[in-house]
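A.B. asks: Sharing a model prediction with you, sequence too.
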Amino acid sequence: MIKKCEACKDGVEFPFELRTAFQPIVDVESARPYSYEALVRGSTGQTAGEILSCVTEETRYAFDQACRVNAIRDAVKAGLLETDAKLSVNFLPSAVYSPMACLRLTLQTAVETGMPTSRLIFEFTENQRLDTVHVREILRAYRSLGFTTAIDDFGNGHAGLGLLADLATDALKLDMHLIRNIDTCSRRPTIVKSVIELCRELDVLLVAEGIETEAEFETLKNLGIRYMQGHLFAAPEIGVLPTIDLRMTERLAAA
């Protein structure tokens, strides 16, 4: 667990400007966005991977805070509050040294922009093994304030069954590795079907991410997945809330 954050105390800022792209998570039953995920981008076109490679121990806190604030402000500016959709924001558990202290700026931004806490989903994932005691404290604090919480990239790296057993989140997102070519692989549908049953038993909302083909979509729909995300529906766009591809909207409406 992080005991203190020098960046917070000393006011360290992230060294370059960040922008926010949005991609819808689609409720395939209603053919409407359930939420929009906020994805970090650089002001000169840097990808999320390029930006994350620049995050250091000294700038981790400032980066995490900037992403949260930008996501909320940019979503409101893009018209999120004029829809029924939620906003999904990624966060780094290792950047949170004290759940309530690190939420002050997030809550202040939400109040200033009129964003209800009930409209915010916080997704977490880490490349390294998580301190589950610390993350459990974070989730408890977030839930007490009305936030929804989610495990991102489930099925990849350290985001596996052990994490699901230790941390009671409201939702989880299946990693795109499990989704890719699910229509032609005999093993992936069986694995995903098992996760669907687990989520049903645990009352956890399940999202499939990284969907690129209609065959993947059809397979997942037939397995019973209601919430989906991927380029098949809409590519991320900076500063605006993308509309779902018209072809997919018509197909969902006819289903």
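C.D. replies: Noted; the coordinates are in hand. Numbering: from 1, shown residues only.

A.B. asks: Every contact and neighbour count from this point should use C-alpha atoms.
C.D. replies: OK.

A.B. asks: distance of the spatially most central residue of the chain from Asp245?
C.D. replies: Centroid-nearest residue in the chain: Glu123, 4.2 Å away (criterion: C-alpha atoms, centre = their mean). To Asp245, Glu123 is 25 Å away according to C-alpha to C-alpha, to the nearest Å.

A.B. asks: Also Ser53?
C.D. replies: 32 Å.

A.B. asks: Among those two, which residue is more densely surrounded?
C.D. replies: Neighbour count, other C-alpha atoms under 10 Å: between Ser53 and Asp245, Asp245 has more, with 14 against 8.

A.B. asks: What are the neighbouring residues in contact with that one?
C.D. replies: 232-234 (C-alpha atoms under 8 Å, 6 or more residues apart in numbering).

A.B. asks: In helices, which of these fall?
C.D. replies: Nothing among the contacts of Asp245 maps onto helices, per DSSP state H.

A.B. asks: Could you identify which of these has the most neighbours?
C.D. replies: Going by other C-alpha under 10 Å, Phe233 tops the contacts of Asp245 with 26 neighbours.

A.B. asks: helix/strand/coil for Ala38?
C.D. replies: Three-state call for Ala38 (DSSP: H, G, I helix; E, B strand; the rest coil): strand.

A.B. asks: cool, Arg200 as well?
C.D. replies: Counting by three-state DSSP, the backbone at Arg200 sits in helix.

A.B. asks: okay, now it: neighbour count?
C.D. replies: 12.

A.B. asks: And Gly230, by the same measure?
C.D. replies: Gly230: 20 neighbours (other C-alpha under 10 Å).

A.B. asks: Name the single longest helix found in this structure.
C.D. replies: helix 60-78.

A.B. asks: Beyond that one, next helix or strand please.
C.D. replies: Downstream of helix 60-78, the first helix or strand assigned by DSSP states H and E is strand 86-91.

A.B. asks: Outside of that following strand itself, list whatever touches it.
C.D. replies: Under C-alpha under 8 Å, 6+ apart, the answer for strand 86-91 is 34-39, 64, 67-68, 71-72, 75, 80, 119-125.

A.B. asks: before we move on, what about stretch 202-210?
C.D. replies: 25, 169-176, 179-180, 196, 199, 225-231.

A.B. asks: Next up, a structure to set beside the first:
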Amino acid sequence: MAFQPIFDLSTGSIFAQEALVRGPAFEPPSEVFAEVTEENRYNFDQLCRTRAIECAAELGLDGALSINFLPNAVYEPAHCIRRTLWAADKADFPPENLIFEFTEGEQIRSTDHLLAIVSEYRRHGFRIAIDDFGAGFAGLGLLADLQPDILKLDMHLIRGIESSPARRSIVRATLRICSDLGILAVAEGIETPEELDEVADLGVHLVQGYLIARPSTGRLVQAHEISAGITEMMRLIG
């Protein structure tokens, strides 16, 4: 399991650490997910959650932990959440620090079922995030139905945003919607100083990507490391 921070530009602190799946030999997520089938989807989802909580606790995470989950693997929300709560209790990890992300790239079979999952998770104090917004199947309809706590703007909206009026307009409009609905926006996949500058100018405070910090195993990247890196980078580019 690897961890990549979401950094808050406005406070210079870590907003959350996202748990990212890696294979036994640190294979990338694409190779791991290629092995997921209908038969093993539920067990895979449950194992990833449990391992993410265990690893975060072992590394001393005292803030928010963001975990990706597969909505289509959750057949009965109240039952499926028990193992997560058990893992959090066993690791002495506060359940209110958990954020559950689902990717817009996974086609949702039933919106009603997803809303039932979200309702049950919120009943336990978990926050909900939509990942890869702007790249998948759901779009504005699901955003209106779900009204997540956090919306992660897909990297394809961020890539080259400093030279793309269309991307800036789309992101600006999405941020306005987020503001109206009380949703926190995260710009993910930031890879260049220009992209970071642009999203900051647009009012995005929460950022994630290789420019901020690469996923790490065995340790958690700290806020002072990110702040120092950004300061040095800005100094070098003038």
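C.D. replies: Looks like it arrived, so ask away. Note that the structure is a prediction, hence the values are computed from the model and not measured.

A.B. asks: From the contact counts, what lies against the longest helix of the first structure?
C.D. replies: Identification of packing neighbours for helix 60-78 of the first structure by 3 or more C-alpha pairs under 8 Å, 6 or more residues apart in numbering; DSSP states H and E yields helix 6-10, strand 18-27, strand 86-91, helix 104-113.

A.B. asks: right, and those - which one's nearest Phe217 of the first structure?
C.D. replies: Closest approach to Phe217 of the first structure among those (C-alpha to C-alpha): strand 18-27, 11.5 Å.

A.B. asks: Report all helices and strands that the closest one contacts.
C.D. replies: strand 32-42, helix 60-78, strand 227-229, strand 237-238.

A.B. asks: With the second structure overlaid, report how far the shortest one is off on average.
C.D. replies: For strand 237-238 of the first structure, the mean deviation from the second structure after alignment is 1.2 Å (mean C-alpha distance after the TM-score superposition for the first structure).

A.B. asks: How about the first one?
C.D. replies: Here strand 32-42 of the first structure, set against the second structure after superposition, deviates by a mean of 0.4 Å using mean C-alpha distance after the TM-score superposition for the first structure.

A.B. asks: Looking at the second structure, name the residue matched to Gly45 of the first structure.
C.D. replies: Under the alignment (TM-score structural alignment), Gly45 of the first structure maps onto Phe26 of the second structure.

A.B. asks: Distance of that match relative to Ala57 of the second structure?
C.D. replies: Distance from Phe26 of the second structure to Ala57 of the second structure, by C-alpha to C-alpha: 20 Å.

A.B. asks: more neighbours, those two?
C.D. replies: Ala57 (18 against 13).

A.B. asks: Residue in the first structure paired with the more buried one?
C.D. replies: Aligning on TM-score structural alignment places Ala57 of the second structure opposite Val76 in the first structure.

A.B. asks: Next: Ala129 of the second structure.
C.D. replies: By TM-score structural alignment, Ala129 of the second structure lines up with Ala150.

A.B. asks: Quick one: neighbours of that match, just the number.
C.D. replies: Count around Ala150 of the first structure with other C-alpha under 10 Å applied: 26.

A.B. asks: Show me the helices in the stretch 151-255 of the first structure, by range?
C.D. replies: Taking DSSP state H, counting those that start in this stretch to define them, one finds helices in the stretch 151-255 of the first structure at 161-166, 176-179, 188-202, 214-223, 246-254.

A.B. asks: Burial-wise, tell me which of those comes out on top.
C.D. replies: Comparing the helices of the stretch 151-255 of the first structure by mean neighbour count (mean count of other C-alpha atoms under 10 Å), helix 176-179 ranks first with a mean of 20.

A.B. asks: Give me the contacts around it.
C.D. replies: 153, 155-156, 188, 192, 208-211, 216.

A.B. asks: what's the most distant pair in the residues you listed?
C.D. replies: Greatest spacing in these, by C-alpha to C-alpha: Asn156 and Glu216 (18.6 Å).

A.B. asks: gap between the match of Ala57 of the second structure and Gly114 of the first structure?
C.D. replies: In terms of C-alpha to C-alpha, Val76 of the first structure sits 8 Å off from Gly114 of the first structure.

A.B. asks: what's the answer for Ile25 of the first structure, then?
C.D. replies: On the measure of C-alpha to C-alpha, Ile25 of the first structure and Gly114 of the first structure end up 22 Å apart.

A.B. asks: Over to Phe91 of the first structure?
C.D. replies: Here Phe91 of the first structure is placed at a distance of 21 Å from Gly114 of the first structure (C-alpha to C-alpha).

A.B. asks: Repeat that for Asn70 of the first structure.
C.D. replies: 14 Å.

A.B. asks: Check which helix or strand the match of Gly45 of the first structure maps to.
C.D. replies: Counting by DSSP H and E, Phe26 of the second structure is found in no helix or strand.

A.B. asks: same deal with the one 5 residues further on?
C.D. replies: Here Glu31 of the second structure sits within helix 29-33, counting by DSSP H and E.

A.B. asks: Surely Ala52 of the second structure and Gln17 touch.
C.D. replies: No: if you go by C-alpha atoms under 8 Å, Ala52 of the second structure and Gln17 don't touch, sitting 10.4 Å apart.

A.B. asks: coming back round to it: out of the helices and strands packed on helix 60-78 of the first structure, flag the one nearest Leu241 of the first structure.
C.D. replies: Once those are compared by C-alpha to C-alpha, strand 18-27 is nearest, at 5.8 Å.
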